[in-house]
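Engineer: With the sequence up front, the predicted model follows.
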Amino acid sequence: MSAAVSPSWMLLEPFVFRKDDDESFPDEGEAPIRATGTTSWGAQFRIAFSLAKPPQISRLYAQLPVPGFLDRNVGTPLSIVATHRHLALVRVATRTSEMVTVQNFFIFTADEGPSSSLKALPLCTEPEFDYTRHSVRVPRRRRLPDGTPRLLNVRNLGFWCRGKQFVVVELTLFKPINHDKVFADICLLHSDRDQLGATWKSMRVEFLSTDDPDDADLFQISWWCTEAVIPFDKWLCWIDYHRGILFCDMSKLPNPPTVSFIWFPLDRLPISGNRTGTSTMCYRSVSVVDRGRALKFVNITRHDGIPFEALKPGTGFTITCHTLVLGRGSMAWKEDYTVTSGELWEANTPERLPRCILMFPRVDIDRPHVVHFLYIEFGYYACKKMWVVSIDMSTKTVESFSLYINGHEGLETDDADLIDLIERKSVSPWPFLPCEFPKFLNLSRKRKHME
């Protein structure tokens, strides 16, 4: 793909398409961004990204030959954890004969060109935090056997970079018994991309006070659930779509970061440990726009109160969007717009926008007034069709309505990964991952052209 037609960003399918033999692995014309790596157990692998301009969906392909990797039916051998600017964090895992999981993390650098080597991060051997003592001053005591890597929780991992510096952070909340404060237990790696010899460090950081009486609910940390981690400006943000956002300030590294919290706007959802019947991730999203300088929050409120099914006849929904306004030491939400389903249906024909629920909103990075949604045709789980719907929220008009998964017809194929994708998406859809590194690949090509 030439730089002239290469997109500046992409919506990446989080599902990895595994192509273990050379014949099925896509060529450079289909997937031009490529990289190779070698694991700590000596297995070689390679990955490749296809490039598609949103609202089309891009894909990540992986070649994980056996016996270096487990069979495709066992676990998740490779996943893309996060991206930020020109970098991507990739996790590779296997299991030993004793059924112990071993994981490696790699950094992919887009501005090195379309073909590069994945750089392995040092293994984390930091002691795990000891929650049996419930101590504020002693953050860790559970020592691992010498040389035993610590298994990091991918759901709690964040990835942030600025220039050549990058940080990988695992964050977990902790509240000591009979204590009125909440702490963030942090394990992080802070390194230059060309100097991966840095070591992991652990620390316990107290929350900054927000003077909000409702923050007492945060003390019930067993109810917190990290549903997304995104980089924004100088922060890494841990998001619970029932509550709000934890902001971890990366700008003061190598000193310990500071951690603060802000609630989402609108009516607050019930805070409890039981989330049965809720699908908040389906209807809420936080997107970074304006070259990383603005944060958008989109919320879809169903009028029928159903968590995850077709829209009940005669009902609708409301979409609201807010922007996080940053002041001197302060943060506040500003409402951008409120749009009802009735307004959208009135402005668009049923062929352009079916009378259905929209889900998984993603704000367009280059055009923040446009939001990309997923429309699911509910039915027998293996026969669902899905479309990507792009709507200009300022004019309430549909820009595009394109088929993403063709349901039953898509099952008529020998492609095991495509069948797996259809079945997984039908049972448990997952939001697309915004990714900006095609922009830096373009810049790299331009620099080479100028030379």
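Structural biologist: Thanks, I have it.
Engineer: Could you use CA atoms for every contact and neighbour count after this?
Structural biologist: Fine.
Engineer: any idea how far Cys435 lies from Phe105?
Structural biologist: Distance, Cys435 to Phe105, using CA to CA, to the nearest Å: 18 Å.
Engineer: count of residues packed around Gly273?
Structural biologist: Gly273: 12 surrounding residues under other CA atoms under 10 Å.
Engineer: Skipping adjacent residues, who's closest to it in space?
Structural biologist: Leaving out its chain neighbours, the residue that sits closest to Gly273 by CA to CA, 6 or more residues apart in numbering is Trp223, at 4.6 Å.
Engineer: swap in Thr318?
Structural biologist: Closest to Thr318 by CA to CA, 6+ apart is Thr340, at 4.3 Å.
Engineer: Would you map the helices across the stretch 351-451 of the chain?
Structural biologist: For the stretch 351-451 of the chain, the helices defined by DSSP state H, counting those that start in this stretch occupy 407-410, 416-427, 437-450.
Engineer: Please compare the first structure with the one that follows:
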Amino acid sequence: MDSDDAAGSRPKKLARYDHPNWAMLDCYLRPLRDGDTTTALAYASTGSGGKIGVGLVAAAPPRTSYLLYQWIPDEGRRCGGSSHKPTMIHRSWDAKAVAAHGNSILLHFLFPMNNGTFPGKSEEFFVYQALPRRTRRLTKLPTCRQNHTFMNRDTKMNTGILRRESGEFVVAHLTVLPGGRGDHRVTAELCCFFGNKGSWRRTECVPIICCDEAEQKHLGWWKTDVVLSFGDFICWVDYFRGILLCDVFSHHPVVKYVPLPVTPYHGNCNPHLRIRGAPATYRSVSVTNRGGGIKFVDIAPGDAWFCGGHGVARLPSHISSWTLTEEQLWVEDGVVSIKEVFGRAGLPSSPLECPLVDMIDPDTIYFVLGDDVQDDEQEEQELRDPYSQSCLIAVHMKSRTVDMISCDIRSFGSSDMYRNTTSCNLYFHEPFISLNLDVSH
């Protein structure tokens, strides 16, 4: 859209049913409704007994795409029964997509189980592959017994997936380990599952290459916020400081640290609030140009704390974006006034949240329209209303225009609240996952 034509015009809305070449995926899975025969599911056996089925409902951005599941537990093993009926997993965060590469999605489930003495949960990972016009695939991964029985203990997205054009894939989990007392050097522990081998490989004391001792010290506070894949690298991102890149297919893996173009935070949580918050509300690292580039977007004001709300900071005023060069240096390629963008679109100015760069067009960035600053009574009313609506928009950085707009409903995952336009990501302030549907392997 040319800037002259767009000035003063209202943004266009998208049709609901498209055949997108990429998708903004809601990371929380939704239970398949009774009588739903329109969504094809791929099934796999679970380690705790029974079966799990998963299917994708895709829509063109800024509409939200989502995954449906059907869990059919082995009631004989789970609680002494004998029937095999579809059952809902009670907590939203127990059925979740944690990463994606190409058209492959890494899924994390916590299935309820009864070991005969105490009720517990079985943690299991699956890889779902969405092949266009072909059969969907769902593959269960064996448990990584070499190091831990619960891989994703801190609930952060520290596990990623990388798939090559040949169809070979690897799932990798990275832990940053600080040095001893007085030693600022850090190393990494890497656990990788190779799909063609069907087994895990654990590598200890993986070196992390940094420029200086100051970077090493900051890595001692590392917390992974998101994991994505770029080329032959899996990238672990801490929005307070930088990116860890690792060629997970290498026989002798090394981790390279690339700092983000921001001042790294001294620590990993707010010393007064005692929380880390949700930095994805203000920052994002995205793979764009059909997988050929990495872009960083920052809308955080200088005094922001990343707690998913605006009561403790000024509202974001500008959108800033950087592109990572082949020399692994950040080049700033755009600074846009949020007030100007809304003014040109003829829309009232609103806070922006949860940036995500278009997977095809690196100059288009999607945002959630946040709520205006509210008093305590308004915030309490919103908490009681699980159906509060939020809009997603696409901002074109070069023309400084709002290209598209759609509206979704914030939902925390109750089964009777799932609709085509609900989004758990919006409710929990979690980033959307970019999914490339324009691949055939």
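Structural biologist: It's in. Please read these numbers as outputs of a predicted model, since none were measured by experiment.
Engineer: Assuming the best superposition, what's their TM-score?
Structural biologist: The TM-score (TM-score structural alignment, normalised by the length of the second structure) is 0.80; 393 aligned residues with a CA RMSD of 3.2 Å.
Engineer: re earlier: could you check how far the residue nearest to Thr318 of the first structure is from Leu443 of the first structure?
Structural biologist: Note on Thr340 of the first structure: its distance to Leu443 of the first structure, by CA to CA, is 40 Å.
Engineer: got it, and Ser287 of the first structure?
Structural biologist: Noted for Ser287 of the first structure: a distance of 23 Å to Leu443 of the first structure, by CA to CA.
Engineer: higher neighbour count, those two?
Structural biologist: Shown here are Ser287 of the first structure and Leu443; by other CA under 10 Å, Ser287 has more neighbours (21 against 17).
Engineer: That one - that's part of a strand, no?
Structural biologist: Yes: counting by DSSP: H, G, I helix; E, B strand; the rest coil, Ser287 of the first structure is found in a strand.
Engineer: Which parts of the second structure are helices?
Structural biologist: 3-6, 75-79, 213-219, 338-345, 376-384, 424-428 (DSSP state H).
Engineer: Adding distance to Ala44 of the second structure and mean neighbour count, write those helices out as CSV.
Structural biologist: Output for the helices of the second structure, formatted as CSV (distance: least, CA to CA, whole Å; neighbours: other CA atoms under 10 Å):
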stretch, distance to Ala44 of the second structure, mean neighbour count
helix 3-6, 49, 12
helix 75-79, 17, 16
helix 213-219, 39, 18
helix 338-345, 46, 18
helix 376-384, 37, 10
helix 424-428, 25, 21
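Engineer: quick one: which of those is nearest Lys51 of the second structure?
Structural biologist: With CA to CA, the closest approach to Lys51 of the second structure among the helices of the second structure belongs to helix 75-79: 11.2 Å.
Engineer: Can you give the distance of that closest one from its chain's centre?
Structural biologist: How far helix 75-79 of the second structure lies from its chain's middle: 33 Å, per CA atoms, centre = their mean, to the nearest Å.
Engineer: For the alignment partner in the first structure of Pro355 of the second structure, give me its contacts.
Structural biologist: By TM-score structural alignment, Pro355 of the second structure lines up with Pro361 in the first structure. Pro361 of the first structure makes contact with 282-285, 298, 371-374 under the criterion CA atoms under 8 Å, 6 or more residues apart in numbering.
Engineer: Give me the distance between Pro361 of the first structure and His242 of the first structure.
Structural biologist: From Pro361 of the first structure to His242 of the first structure the distance is 16 Å (CA to CA).
Engineer: Identify the residue of the second structure aligned to Thr109 of the first structure.
Structural biologist: Aligned partner of Thr109 of the first structure by TM-score structural alignment: Gln129.
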